[in-house]
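1. 3D model of this:
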Amino acid sequence: MAHAEAHDAAAVAADAHQEHPIKLYLVVWGWLFILSAGSYMVDYLHVQGYLRWSLILIFMMLKAGLIVAVFMHMAWERLALVYAILVPPIAVLVFVWIMAIESEHTLWTRLTFFGLNP
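-> Predicted coordinates:
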């Protein structure tokens, strides 16, 4: 029985010190460079309006996702830990989106009620 527990402890210790190939980090660095270049090209090409902000946010989220997944080792974590870290910010973004929609409705209602709407 003690031998089985020692074997399980050794397996857990081996899993805790997992090393990844250098190629993985080089590929991620390459993608981060490409995404950063794309982000800089948005400014360099003077992209304006919603397209500009959409591209900047897309590049930002992709870079953050790569950094969190590989450099913070989130890709190899248990699903419960991933959910514990990712679900709250997603919920905050959903609530901000709902508040933005609510604010549009509130503005429309106030303008209509006070007779300022043409």
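2. can we go C-alpha only for contacts and neighbour counts from here?
-> Noted.
3. what residues sit buried inside the helix or strand hosting L57?
-> Assigned by DSSP states H and E, L57 belongs to helix 49-66. When burial is assessed from 16 or more other C-alpha atoms under 10 Å, helix 49-66 yields the following buried residues: R52, I56, F59, K63, L66.
4. go on, stretch 68-77?
-> Of the residues in stretch 68-77, A69, M74 count as buried by neighbour count, 16+ other C-alpha under 10 Å.
5. any idea how far apart the tips of it sit?
-> Using C-alpha to C-alpha, to the nearest Å, the span of stretch 68-77 from its first residue to its last is 11 Å.
6. thinking again about what came up before, adding distance to A9, write the buried residues of helix 49-66 out as TSV.
-> Conversion of the buried residues of helix 49-66 to TSV gives the following (distance: C-alpha to C-alpha, whole Å):
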residue	distance to A9
R52	52
I56	46
F59	41
K63	36
L66	31
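7. I'd like the structure of this one too, to check against the first:
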Amino acid sequence: MQHDPSITHEAQQHPISLYLKVWGLLFLLSAMSYLVDYMHVQGIMRWTLIIVFMLLKAGLIVSIFMHMAWERLSLIYAILVPPLVLLVLVRIMTIEANYAFWTRAIFMGGGG
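-> All right, here's what the predicted structure looks like:
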């Protein structure tokens, strides 16, 4: 079998500096997440900060280390849309559960 020079299968190479910068950013985001505990941030602000840092780190890992940033848009949609739809459905179920609980509590004299 002869090699056809018109067909090239080159692996996509990214500079190591990109990975080192992302690694440094992940380290910084992790340090900021730990600082939330260290500074004794409480309440909704604590959980908001922790979740924001967590989502930023997950986004960096998926986009750079799992090479999602260089994939086709259809593949990105195929991977990201189903979890987002599930989150919407969970939110709708939470609202419905609260409605059912309070309806039971108001009209039946107890929530349990």
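8. the very next helix or strand once past the helix holding L57 of structure 1 maps to which residues in structure 2?
-> Where DSSP H and E defines the elements, the next helix or strand beyond helix 49-66 of structure 1 is helix 79-113. Mapped onto structure 2 using TM-score structural alignment, helix 79-113 of structure 1 spans residues 73-107.
9. circling back to that earlier point, and the helix holding L57 of structure 1, how far out from the chain's middle?
-> Mean-position distance between helix 49-66 of structure 1 and its chain equals 10 Å (C-alpha atoms, centre = their mean, to the nearest Å).
10. which residues touch the equivalent of R46 of structure 2 over in structure 1?
-> By TM-score structural alignment, R46 of structure 2 lines up with R52 in structure 1. Contact analysis of R52 of structure 1 by C-alpha atoms under 8 Å, 6 or more residues apart in numbering lists V42.
11. what do you get for the one 3 residues further on?
-> Contact analysis of L55 of structure 1 by C-alpha under 8 Å, 6+ apart lists S39, V42.
12. what distance do you get for it to I67 of structure 1?
-> 18 Å.
13. measure the mean distance from the helix holding L57 of structure 1 to structure 2 post-superposition.
-> Following superposition, helix 49-66 of structure 1 is found to deviate from structure 2 by 0.6 Å on average (mean C-alpha distance after the TM-score superposition for structure 1).
14. ditto for stretch 26-40 of structure 1
-> Following superposition, stretch 26-40 of structure 1 is found to deviate from structure 2 by 0.7 Å on average (mean C-alpha distance after the TM-score superposition for structure 1).
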